[in-house]
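predicted model, plus sequence, below.
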Amino acid sequence: MTITKQIEMARKMLNAGNGGAYARLMSGSIRAAMSDRAAKAFQAAIVEDGAERFFVNLDTFCPLAA
């Protein structure tokens, strides 16, 4: 699955009011990212969505869903 598709799927969960599922999907995607570019794309999407409150240690490459 592409980075864009994963972000779109996570955003659907966030828009449906399921912030926990959004955080689990995005944190897992960051940890599974094969490159720094991919991990940074996921982190940028989280910041763009204003969803930082759902994460612990977001500034690392091993964030946890809060």
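Sure, I can see it. Residues are numbered from 1 along each chain as shown.

going forward, measure contacts between C-alpha atoms and count neighbours the same way
Noted.

where do the helices sit along the chain?
All helices of the chain, identified by DSSP state H, fall at 3-15, 19-32, 36-49.

what's the most buried one of those helices?
Among the helices of the chain, ranked by average contacts under mean count of other C-alpha atoms under 10 Å, first place goes to helix 19-32 (a mean of 20).

what's that one packed up against?
helix 3-15, helix 36-49, strand 64-65 (3 or more C-alpha pairs under 8 Å, 6 or more residues apart in numbering; DSSP states H and E).

in addition, the following structure is provided for comparison:
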Amino acid sequence: MNSSSLLKMQIMRLQEAGKVEEAMAAMRNYLELERDAHSASVIDNQEPQGNVVCFPRVRAIS
């Protein structure tokens, strides 16, 4: 199982527990790490690597 799948499961568990803010924070942290890794890859290779990151929808709690 890759890190993206683990993150999706973690976010879904947080949402189910009603912890939407924590789920959003997990997504932000992951995106920052991906951005940093992508920047390092571009600097090293001078060629961007294509990555697709998919996240589950965040459900609003009313």
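Great, that's in hand. These numbers come from a predicted model, not from an experiment.

TM-score for these two?
The TM-score (TM-score structural alignment, normalised by the length of the second structure) is 0.58; 46 aligned residues with a C-alpha RMSD of 2.4 Å.

tell me which of the helices of the first structure lies nearest to residue 55 of the first structure.
Residue 55 of the first structure lies closest, by C-alpha to C-alpha, to one member of these: helix 19-32, at 6.6 Å.

pull up the aligned stretch in the second structure for the closest one.
Alignment of helix 19-32 of the first structure against the second structure: residues 20-33, by TM-score structural alignment.

mind checking how far the matching stretch is from the chain centre?
When C-alpha coordinates are averaged (C-alpha atoms, centre = their mean, to the nearest Å), stretch 20-33 of the second structure and its chain have centres 6 Å apart.

before we move on, the earlier item: can you list the helices of the first structure in JSON lines and add distance to residue 64 of the first structure?
Output for these, formatted as JSON lines (distance: least, C-alpha to C-alpha, whole Å):
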{"stretch": "helix 3-15", "distance to residue 64 of the first structure": "15"}
{"stretch": "helix 19-32", "distance to residue 64 of the first structure": "6"}
{"stretch": "helix 36-49", "distance to residue 64 of the first structure": "12"}
